[in-house]
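Enquirer: Below: sequence and its predicted model.
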Amino acid sequence: MSHKIPVSVLVVIHTPDLHVLVMERADHPGFWQSVTGSCDTLDEPLADTARREALEETGIDAAQHHLIDWGHHIEYEIYPRWRHRYAPGVTRNTEHWFGLLVSGKVSVRMSPREHVQAEWLPYQEAAERCFSRSNAEAILQLPERLAAYHARQAALTKDRA
């Protein structure tokens, strides 16, 4: 088995009315989260990682929706229970945040080896459900990040006119 690369993405999948998809981990019942995953190679573009992980974990094709690079990353200590997946001595991971704006509560096809159930929840409830503080923080930032995205889209539209 090859080791995981300590560079990953967090993808907050959400609707225009701020409902967020959260899923319960198969390997740790009670641990709810957004889509997460590591880069497959050191040179894999982060947006490609986000698209791949969304498709693998939910069956949602990001190419059919709006993948938004939030331009934000955090570094955190890898939970001891998951360090065996990384090279010896690796204890920290850099996580890059993305939003995936879908048209509504689209159907989800979970990977059963990763998640056992999924729910669409209002963003505050989704944040409360997450076991990871940084995942909860990302979800709580959703209203301002979505407003910024819409402002950028409006400015682009105005510039084209």
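Expert: That came through, no problem. The structure displayed is predicted, hence computed values, not measured ones.

Enquirer: okay, CA-based contacts and neighbour counts for the rest of this
Expert: OK.

Enquirer: quick one, longest strand in the protein?
Expert: In the chain, taking DSSP state E as the definition, the longest strand is strand 66-77.

Enquirer: name the helices or strands packed onto that strand?
Expert: Using 3 or more C-alpha pairs under 8 Å, 6 or more residues apart in numbering; DSSP states H and E, the elements in contact with strand 66-77 are helix 46-58, strand 92-101.

Enquirer: Minimum distance to Pro112: which of those has it?
Expert: Set against Pro112 and scored by C-alpha to C-alpha, the helices and strands packed on strand 66-77 come closest in helix 46-58, at 8.7 Å.

Enquirer: Identify each buried residue in the closest one, please.
Expert: Leu46, Ala47, Thr49, Ala50, Arg51, Arg52, Glu53, Ala54, Leu55, Glu56, Glu57, Thr58 (16 or more other C-alpha atoms under 10 Å).

Enquirer: Need those residues in JSON lines (columns: distance to His84).
Expert: As requested, those are arranged in JSON lines below (distance: C-alpha to C-alpha, whole Å):
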{"residue": "Leu46", "distance to His84": "23"}
{"residue": "Ala47", "distance to His84": "26"}
{"residue": "Thr49", "distance to His84": "21"}
{"residue": "Ala50", "distance to His84": "23"}
{"residue": "Arg51", "distance to His84": "25"}
{"residue": "Arg52", "distance to His84": "23"}
{"residue": "Glu53", "distance to His84": "21"}
{"residue": "Ala54", "distance to His84": "24"}
{"residue": "Leu55", "distance to His84": "25"}
{"residue": "Glu56", "distance to His84": "22"}
{"residue": "Glu57", "distance to His84": "21"}
{"residue": "Thr58", "distance to His84": "25"}
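
Enquirer: so Val106, which of the three states?
Expert: Assigned by DSSP: H, G, I helix; E, B strand; the rest coil, the conformation of Val106 is coil.

Enquirer: In addition, the following structure is provided for comparison:
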Amino acid sequence: MSNTFKIPESVLVVIYSPDLEILLLERADKPGFWQSVTGSKDSLDEVLEFTAQREVMEETGIDTQAHALSNWHLANVYEIYPTWRHRYAPGVTHNKEYVFGLCVPRDTSVTLAPREHLRYQWLPLQEAADLCFSASNAEAILQLRQRHKTSGEH
């Protein structure tokens, strides 16, 4: 695969506080589109945990090494929005997204990548899910309540 095309494997990292407030980012290329941290693997052999760590650092400035990044062992396959399909090799129409969670204190400093995101906000779980443009992102956020309850994840 050419390095000019995105790899159709990505991570979604739901960043949340111990009291289950969710950090959402507004896309710079699509104002009004809110999401959790997301990004594609840089190479076919890049380890997913590294992709998650890299994307969180690039998009928020948060160092996952200082917090508990957890692999939720959940993957979603979805059709790539036509708006973004040109970024992938011809004929690639679907992406596989691996879900991670990252619990950080609510007062954690956030530094956005200005070319990627315009603003960020912390929202209660249901409000965050309702605001996400991506159904898989909203679903992951809603799963957090149950994950938090059953595993004490944070």
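Expert: Looks like it arrived, so ask away. Not measured: the values here are computed from a predicted model.

Enquirer: Now the TM-score, please.
Expert: Once superposed, the chains reach a TM-score of 0.95 (TM-score structural alignment, normalised by the length of structure 2), with 152 aligned residues with a C-alpha RMSD of 1.3 Å.

Enquirer: which one of the buried residues of helix 46-58 of structure 1 sits closest to Gln141 of structure 1?
Expert: Ala50 (18.3 Å).

Enquirer: Show me what the closest one lines up with in structure 2.
Expert: Aligning on TM-score structural alignment places Ala50 of structure 1 opposite Ala52 in structure 2.

Enquirer: quick one: the longest strand of structure 1 aligns where in structure 2?
Expert: Strand 66-77 of structure 1 maps onto residues 68-79 of structure 2, going by TM-score structural alignment.

Enquirer: Superposed on structure 1, what's the mean shift for that stretch?
Expert: Here the mean offset of stretch 68-79 of structure 2 against structure 1 after fitting is 0.4 Å, by mean C-alpha distance after the TM-score superposition for structure 1.

Enquirer: which residues make contact with that stretch from outside it?
Expert: Stretch 68-79 of structure 2 is contacted from outside by 49, 93-104, 136, 154, using C-alpha atoms under 8 Å, 6 or more residues apart in numbering.

Enquirer: can you give me the helices for structure 2?
Expert: Assigned by DSSP state H, structure 2 shows helices spanning 48-60, 125-131, 135-151.

Enquirer: Nearest to Phe33 of structure 2 among those would be which one?
Expert: Among the helices of structure 2, helix 125-131 sits nearest to Phe33 of structure 2 (C-alpha to C-alpha), with 8.2 Å.

Enquirer: got the buried residues for that closest one?
Expert: Neighbour-count burial for helix 125-131 of structure 2 flags Leu125, Ala128, Ala129, Asp130, Leu131 (criterion: 16+ other C-alpha under 10 Å).

Enquirer: Nearest to Leu144 of structure 2 among the residues you listed?
Expert: Proximity of the buried residues of helix 125-131 of structure 2 to Leu144 of structure 2 was ranked by C-alpha to C-alpha; the top entry is Leu125 with 8.3 Å.

Enquirer: How far away from the center of its chain is stretch 109-120 of structure 2?
Expert: 13 Å (C-alpha atoms, centre = their mean, to the nearest Å).

Enquirer: Where does it end up in structure 1?
Expert: With TM-score structural alignment as the criterion, stretch 109-120 of structure 2 aligns to 107-118.

Enquirer: Next, the distance between the ends of that stretch.
Expert: 10 Å (C-alpha to C-alpha, to the nearest Å).

Enquirer: mind giving me a markdown table with the helices and strands packed on strand 66-77 of structure 1 and columns for distance to Arg152 of structure 1?
Expert: Shown next, in a markdown table, are those (distance: least, C-alpha to C-alpha, whole Å):
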| stretch | distance to Arg152 of structure 1 |
| --- | --- |
| helix 46-58 | 19 |
| strand 92-101 | 15 |
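
Enquirer: These: which one's closest to Val11 of structure 1?
Expert: It is, among those and with distance given as C-alpha to C-alpha, strand 92-101, at 4.8 Å.

Enquirer: Now do that closest one and strand 66-77, the angle between them.
Expert: Strand 92-101 of structure 1 and strand 66-77 are oriented at 160 degrees to each other (axes from the mean of the first three to the mean of the last three C-alpha atoms, to 10 degrees).

Enquirer: mean distance, strand 92-101 of structure 1 to its aligned residues in structure 2?
Expert: Looks like 0.3 Å for strand 92-101 of structure 1 (mean C-alpha distance after the TM-score superposition for structure 1).
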